[in-house]
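Chemist: sequence-free structure coming up:
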C-alpha cells in the first residue's frame, strides 16, 4: 500500500511540474496586453519555472493584434 501511495504522490508531483511548465511556456508566447508588456514579476517567475528567457521579438503585443 505504501508503494502505491508513493507512486501516486510522485505521479501527482510530476504532472504538476509538467503542467506548470506548459502554462508558463504558453504564457511566454501568447499576445500580451500593453500594461503587462514588461512585467518584472511575471518575467522572473516564468524564467525561474521554465529556465528559459522570454523572447520579446516573438511575443506580439495584444493591443496590436486585432488592429491589423
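Modeler: Received, thanks. Please read these numbers as outputs of a predicted model, since none were measured by experiment.
Chemist: only C-alpha atoms for contact and neighbour calcs from this point on.
Modeler: OK.
Chemist: Next, residue 46: secondary structure please.
Modeler: Assigned with DSSP: H, G, I helix; E, B strand; the rest coil, residue 46 falls in the helix class.
Chemist: So it is in contact with residue 24, correct?
Modeler: Yes. If you go by CA atoms under 8 Å, residue 46 and residue 24 touch, sitting 5.7 Å apart.
Chemist: who's more crowded, these two?
Modeler: Each of residue 46 and residue 24 has its neighbours counted (other CA atoms under 10 Å); residue 46 has more, 21 against 18.
Chemist: Put this next to the first one:
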C-alpha cells in the first residue's frame, strides 16, 4: 500500500483532483488503515495508469 504522500509524488495530479476522481469512480479508492490514515493499493494505481495509457493509444490523432 502507498500513502497519500507517496501517491502525490507518483501521480501528476493534485489531491483535490484525485479526490474528485475518487468520488466520480474514475480513480481507485483509498482503504482505511487506521482511524486517521488511509492507503492505496499500488497494483490498483498501476492498473489505473495502464488504462490511461491504453485509452491514449486508442485515441484518433
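Modeler: Okay, I see it. As the structure is a prediction and not an experimental result, all values here were calculated from the model.
Chemist: what's the TM between chain one and chain two?
Modeler: The TM-score (TM-score structural alignment, normalised by the length of the second structure) is 0.33; 25 aligned residues with a CA RMSD of 1.9 Å.
Chemist: circling back: which residues are in contact with both of residue 46 and residue 24 of the first structure?
Modeler: By CA atoms under 8 Å, 6 or more residues apart in numbering, residue 46 of the first structure and residue 24 have no common neighbours.
Chemist: Against which helices or strands is the helix or strand containing residue 27 of the first structure packed?
Modeler: In this structure, residue 27 of the first structure sits in helix 2-29 according to DSSP states H and E. Helices and strands touching helix 2-29 of the first structure, as assessed by 3 or more CA pairs under 8 Å, 6 or more residues apart in numbering; DSSP states H and E, comprise helix 40-50.
Chemist: orientation of the helix it packs on relative to helix 2-29 in degrees?
Modeler: Helix 40-50 of the first structure and helix 2-29 are oriented at 130 degrees to each other (axes from the mean of the first three to the mean of the last three CA atoms, to 10 degrees).
Chemist: Does anything pack onto helix 40-50 of the first structure? Which helices or strands?
Modeler: helix 2-29.
Chemist: Show me which parts of the helix it packs on are buried, residue by residue.
Modeler: 21, 24-25, 28 (16 or more other CA atoms under 10 Å).
Chemist: Check stretch 4-13 of the second structure too.
Modeler: residue 7.
Chemist: can you give me the strands for the second structure?
Modeler: 31-32, 38-39 (DSSP state E).
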